[in-house]
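*Asks:* Everything below, folded, please.
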Amino acid sequence: MIKFKLLLWALALLMKKAARKNPDFRQQLDGKNFAFQLQTEDGKVVRHFAVADSKIRSKAKATQDPAFTISFKNADTGLRILTSKDKNAFMKGIQDKDIKIAGDLSKVMWFQSITKFLKPKKKK
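*Replies:* Sure thing, here's the model as predicted:
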């Protein structure tokens, strides 16, 4: 559970850094004003992310009215899927019912599209 909490915290740091330093990432935030959250199904681990003013803020607690929520079966499953090198891990997690999504699916697709900006740059 601790590793999953740390992963969500690190994800928040990566998004905040990308919002400051990456113009392409910042462009994806332009005009967006909503919150979303990632959590375990039982709600024991939860982190919400608020997008507004081309910035991202995050807290390790639930938000009142998320645009979408991605719930993982448990912390180990969330860690495995979010750190998988398999680009189909997320879709497989949905098919296997290890991931449940509630809310605006277009915003979920947006979130998946911005994750490409968070991967470490390959060394040449």
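*Asks:* Please count neighbours and contacts with C-alpha atoms only from this point.
*Replies:* Will do.
*Asks:* Now do the helices in this protein.
*Replies:* Assigned helices in the chain, in chain order: 2-21, 23-29, 75-82, 89-95, 105-114 (criterion: DSSP state H).
*Asks:* so which of those helices comes closest to K122?
*Replies:* Distance to K122, taken as CA to CA, is lowest for helix 2-21 among the helices of the chain, at 15.9 Å.
*Asks:* Let me see the contact set for the residue nearest to the spatial centre of the chain.
*Replies:* Residue closest to the average C-alpha location in the chain (CA atoms, centre = their mean): L38, at 6.0 Å. Neighbouring residues of L38 by CA atoms under 8 Å, 6 or more residues apart in numbering: 8, 46-48, 69-72.
*Asks:* ok, back up a step: now render the helices of the chain as CSV, adding mean neighbour count and distance to S54.
*Replies:* Formatted as CSV, the helices of the chain follow (neighbours: other CA atoms under 10 Å; distance: least, CA to CA, whole Å):
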stretch, mean neighbour count, distance to S54
helix 2-21, 17, 7
helix 23-29, 16, 5
helix 75-82, 19, 24
helix 89-95, 15, 26
helix 105-114, 13, 13
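*Asks:* The structure of the following sequence is requested for comparison with the preceding one:
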Amino acid sequence: MVTIPVLDVKSDPLDVLLAVIGYRLSMLASSDNSDVQELLNDKKVTIEFISEESGVARSYSFDNGKFSQQSGEAENADLTVKFKDSMTGVKLLTQGSLPAFMTAVQEKKLSIDGDYSQLMWFNKLAKHIVPPIPEEVKPYLERAKPYAYKAQKFAGHWIGVAKYKLGK
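*Replies:* Take a look at the predicted model:
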């Protein structure tokens, strides 16, 4: 039986995403994945993510192979990533693209304070966050894609109608 610790998570989409990423990082830190362990060994760093608009903050601490996450701002973060708003954070984190981060910095949708090399290191670690899809599941996903595309178009249409009706 696996025990899952209770996390302090707000209903904000960025905080939910960061909490889930933190949970996955804790799984990776305790795994026997040699690539992950190589990245975590001899690493002592605290990285925090903040949404300026919503006041959401969550920090990740890495300490020689051990991982922890905390809700709220860190006392001494080595790297702080501040998103203009939560949805910008969600979009950039789910894209997983370092160039997209840099573009967001130029567009003032994101600011980075601290040691930029820690962002490069975190990007290497982040490549392990999404687990690989088992081969036996892939055919089912391929069959579901057309339905997901139709549902996305349908939802997009009705969201547009709702925005029009609400005057937004």
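*Asks:* So after superposing, what's the score?
*Replies:* The TM-score (TM-score structural alignment, normalised by the length of structure 1) is 0.89; 124 aligned residues with a CA RMSD of 1.8 Å.
*Asks:* Ok, which of the helices of structure 1 comes nearest T63 of structure 1?
*Replies:* Closest of those to T63 of structure 1 is helix 2-21, at 14.9 Å (criterion: CA to CA).
*Asks:* now the angle from that closest one to helix 75-82?
*Replies:* For helix 2-21 of structure 1 against helix 75-82, the angle by axes from the mean of the first three to the mean of the last three CA atoms, to 10 degrees is 40 degrees.
*Asks:* Packing partners of helix 2-21 of structure 1?
*Replies:* For helix 2-21 of structure 1, the packing partners by 3 or more CA pairs under 8 Å, 6 or more residues apart in numbering; DSSP states H and E come out as helix 23-29, strand 46-52, strand 55-59, helix 75-82.
*Asks:* how many neighbours does I129 of structure 2 have?
*Replies:* Neighbour count for I129 of structure 2, taken as other CA atoms under 10 Å: 17.
*Asks:* Distance of the residue in structure 1 that it lines up against relative to Q112 of structure 1?
*Replies:* Mapped onto structure 1 by TM-score structural alignment, I129 of structure 2 lines up with L118. In this view, L118 of structure 1 and Q112 of structure 1 are 11 Å apart by CA to CA, to the nearest Å.
*Asks:* residues in contact with the equivalent of A19 of structure 1 over in structure 2?
*Replies:* Under the alignment defined by TM-score structural alignment, A19 of structure 1 corresponds to A29 in structure 2. Counting by CA under 8 Å, 6+ apart, A29 of structure 2 touches 36-37, 40, 65-67.
*Asks:* With respect to L110 of structure 2, which of these is nearest?
*Replies:* Comparing the contacts of A29 of structure 2 against L110 of structure 2 with CA to CA places F67 closest, at 25.0 Å.
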